[in-house]
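K.L.:
Here is a sequence together with a model predicted from it:
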Amino acid sequence: MKAGFWVSPDGADEAMTVMPIGYDAEAETKRSVIAFLATATGEQAVAECPRAAALLPQLADALAAQRADAPSKLFDITDYEAKERELIGQVLGEGEVSGVAALPDGVTAQILEASMAGLWRVRFTDAEGRLTADYLEIAAIPHVVERAAEITAESIAIGAEPEGAMNVMPMLAEIDARMRAHKAGDPAHVINFSLLPVSEIDMEHLQLTLGNGPVQLISRGYGSAKITATGARNVWSVQFFNAMGTIILDTLEIGDTPAAACAADEDFHDSAERLREIHEAYFT
């Protein structure tokens, strides 16, 4: 068994790209955006996509007014032409957080934070992989993440103690009590496996009991983190990695979507300013 609470089934590991220490994703994205818009190709794209250009100040205004605990704001770009969506993608760039959320009937939401924190692009595909919706969302975390995470068990079935277990049974009792008591907005309760004496048998039984969840997010902010919903409601695996891809902090959080994936109040203001600067420099 591999280290860490959450591991993919053997042969089904998903690659996790860990940026080197000192890598500045925001600066790198800003340079690539400017490099593209400053080219003849970028200038032509701007001229040919007035609807995309008109959307940018609307996004900036919405970002400036947004707060982390407020309802999200949606901007549907599904019916935009391909070149318009391409230009929007070039301008927004790629931020620190990305992931997927699985919904019933085979629908999957692909989630990508823009280089402006708190601004997200969410694309839905059906069971056949066809695009069904494409929109921009301004929020701490896209609503689909919370929606998908709700499609999980409200309680856990604690079975018999496995032979050779150390601490898994009291941990399961604690998790069950905490998830039942949690209410939206409550502080998260954290179980830190890095500090607890747990065996491989404990971890295996814990994984089997909690099950797989419908959400997986990767954050490349201050260190890299993998945030995975379990099959138990409000229970998340949150793992932090070093530059070599080794787990350095392994936790379960019982609560709302972990803060490691979410934008904060100050992010919205900063993102609004950056987007306005880009619009004024290249679209007016």
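P.N.:
Perfect, I can see it now. Numbers count the residues shown, from 1 in each chain.

K.L.:
can we go C-alpha only for contacts and neighbour counts from here?
P.N.:
OK.

K.L.:
which one's the longest helix in the chain?
P.N.:
Looking across the chain with DSSP state H, the single longest helix is helix 265-282.

K.L.:
Can you list the buried residues in that helix?
P.N.:
The neighbour-count check on helix 265-282 (16 or more other C-alpha atoms under 10 Å) flags 265, 267, 268, 269, 270, 271, 272, 273, 275, 276, 278, 279 as buried.

K.L.:
Let me have those in a markdown table, extended by distance to residue 66.
P.N.:
Shown next, in a markdown table, are those (distance: C-alpha to C-alpha, whole Å):
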| residue | distance to residue 66 |
| --- | --- |
| 265 | 8 |
| 267 | 10 |
| 268 | 6 |
| 269 | 8 |
| 270 | 11 |
| 271 | 11 |
| 272 | 10 |
| 273 | 13 |
| 275 | 14 |
| 276 | 15 |
| 278 | 19 |
| 279 | 19 |
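
K.L.:
Okay, one more to line up with it:
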Amino acid sequence: MSTMHLLGIPVIGVGSQPAESEALDYLPMPKDMHVYHQAVLPENEDLQAHPHVLTLLQQLQDLLDRRVAGGAGTERFLPLEGVNAADKKLLAQILAEGEVSVLFDTGDGGHIEIQECSLPGVWWHRTLDADKTCHRETLEIGMIPQLVRESTFDDALPDVPLAKASSLPETVINAPWLLAELQEQVQKQNFGHVINLTLLPLTEDDLSLLSQQLGVGKVAILSRGYGNCRVTASNVEDVWWVQYFNSTDTLILNTLEVVEVPLVACASPEDLEDSAGRLREIREALQ
């Protein structure tokens, strides 16, 4: 049985479940995006040699506090231009890495890596050239990076491309009707609509047609928890592939969602409030 891929993420088999003998083969996130690990605070002497780090933490605290108090209209970015490499390394050690990684294709051979910190709702951006040279780093406060919310579908199709059932092989059974359903929900902007492919009788040709018609967008998201959730933007506005894998990397749920950004990738307002408190505790411990 062959395997179709969407940005390297498999869409497999009848009912979208893998055959027992078939290994999953998906595109890994960049190697700079490591799995979650607990923050390790630096020794006092290390911090004393880098006083600017405390200033950056204070600025980040101010952004978080204003965001929690003032909502979405407040400033959300802390540029790291001019911060030397040693200070950034120490800051990264303090903030550590969280569960969500984002890869944004800039379309010019480069990409933007966005890693959520161990403080949910705090995101570290790294802009890389085609040769993978990082030329910009920024911290952002928000439930989801603004770039993802506002720019994922800039060049996407406004409607789902339909396929004429009469021109398709007999092995394509349900895909045309699923595409029509998606088109209707996209036109209505019925955000929150989910099609569970795992529960449907889909042939390989069904899945191939879905992949072909929806295409691949700019954004891939990996959310780590008990297992992994891999979220990929399609090339149709507001349509996402969302796939859940258990701790043994077995595909257990394969869905299409009509939504601005799937909730599994987003921090909540409560997360931001908690992160503001946790950062305050970290700063007190470093004094």
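P.N.:
Great, that's in hand. All values derive from a computational prediction rather than experimental measurement.

K.L.:
how close does residue 280 of the first structure get to residue 211 of the first structure?
P.N.:
Separation of residue 280 of the first structure from residue 211 of the first structure (C-alpha to C-alpha, to the nearest Å) stands at 49 Å.

K.L.:
thought residue 26 of the first structure was touching residue 114?
P.N.:
No: Residue 26 of the first structure lies out of contact with residue 114 (C-alpha atoms under 8 Å); the separation is 9.7 Å.

K.L.:
shared neighbours of these two, anything?
P.N.:
Overlap of the contact sets of residue 26 of the first structure and residue 114 (by C-alpha atoms under 8 Å, 6 or more residues apart in numbering) consists of residue 95.

K.L.:
Those two: who's more crowded?
P.N.:
Taking other C-alpha atoms under 10 Å, residue 26 of the first structure and residue 114 do not tie; residue 114 has more neighbours (24 against 17).

K.L.:
quick one: what's aligned to the more buried one in the second structure?
P.N.:
Alignment note (TM-score structural alignment): residue 114 of the first structure maps to residue 117 of the second structure.

K.L.:
that's a strand at residue 228 of the first structure, yeah?
P.N.:
Yes: per DSSP: H, G, I helix; E, B strand; the rest coil, residue 228 of the first structure lies within a strand segment.

K.L.:
what lines up against it once you look at the second structure?
P.N.:
Here residue 228 of the first structure is matched to residue 232 in the second structure, going by TM-score structural alignment.

K.L.:
Let me know whether that match touches residue 219 as I believe.
P.N.:
Yes: counting by C-alpha under 8 Å, residue 219 is a contact partner of residue 232 of the second structure at 6.0 Å.

K.L.:
if we can go back for a sec, what sits closest to the match of residue 228 of the first structure if chain neighbours are left out?
P.N.:
Leaving aside its sequence neighbours, residue 232 of the second structure sits nearest to residue 220 (C-alpha to C-alpha, 6 or more residues apart in numbering; 4.5 Å).

K.L.:
residue ranges of the helices in the first structure, please?
P.N.:
25-37, 40-48, 50-65, 82-92, 143-149, 168-181, 200-210, 265-282.

K.L.:
So the residue in the second structure that residue 70 of the first structure lines up against versus residue 269 of the second structure, what's the distance?
P.N.:
Under the alignment (TM-score structural alignment), residue 70 of the first structure pairs with residue 72 in the second structure. Relative to residue 269 of the second structure, residue 72 of the second structure is positioned 10 Å away (C-alpha to C-alpha).

K.L.:
How about residue 136 of the second structure?
P.N.:
27 Å.

K.L.:
Just give me the residue closest to the centre of the first structure.
P.N.:
Of all residues in the first structure, the one closest to the mean position by C-alpha atoms, centre = their mean is residue 217, 4.0 Å from it.

K.L.:
pretty sure that residue contacts residue 262?
P.N.:
No: counting by C-alpha under 8 Å, residue 217 of the first structure stays clear of residue 262, with 10.5 Å between them.

K.L.:
Next up, the contacts around residue 14 of the first structure.
P.N.:
residue 8.

K.L.:
Quick check: it vs residue 45 of the first structure, distance?
P.N.:
35 Å.

K.L.:
excluding its backbone neighbours, what's nearest the residue nearest to the centre of the first structure?
P.N.:
residue 99 (4.2 Å).

K.L.:
How many residues are close by the one you found?
P.N.:
Using other C-alpha under 10 Å, residue 99 of the first structure has 20 other residues around it.

K.L.:
Now do the same for it: its match in the second structure.
P.N.:
By TM-score structural alignment, residue 99 of the first structure lines up with residue 102.

K.L.:
Show the contacting residues for that match.
P.N.:
Contact analysis of residue 102 of the second structure by C-alpha under 8 Å, 6+ apart lists 113, 114, 115, 219, 220, 221, 222.

K.L.:
which of the residues you listed line up with contacts in the first structure?
P.N.:
For the contacts of residue 102 of the second structure, the aligned pairs still in contact in the first structure (both residues aligned by TM-score structural alignment, their matches' C-alpha atoms under 8 Å) are 113, 114, 115, 219, 220, 221, 222.

K.L.:
Looking at the residues you listed, which two lie furthest apart in space?
P.N.:
Based on C-alpha to C-alpha, the longest span within those runs between 115 and 219 and measures 13.2 Å.
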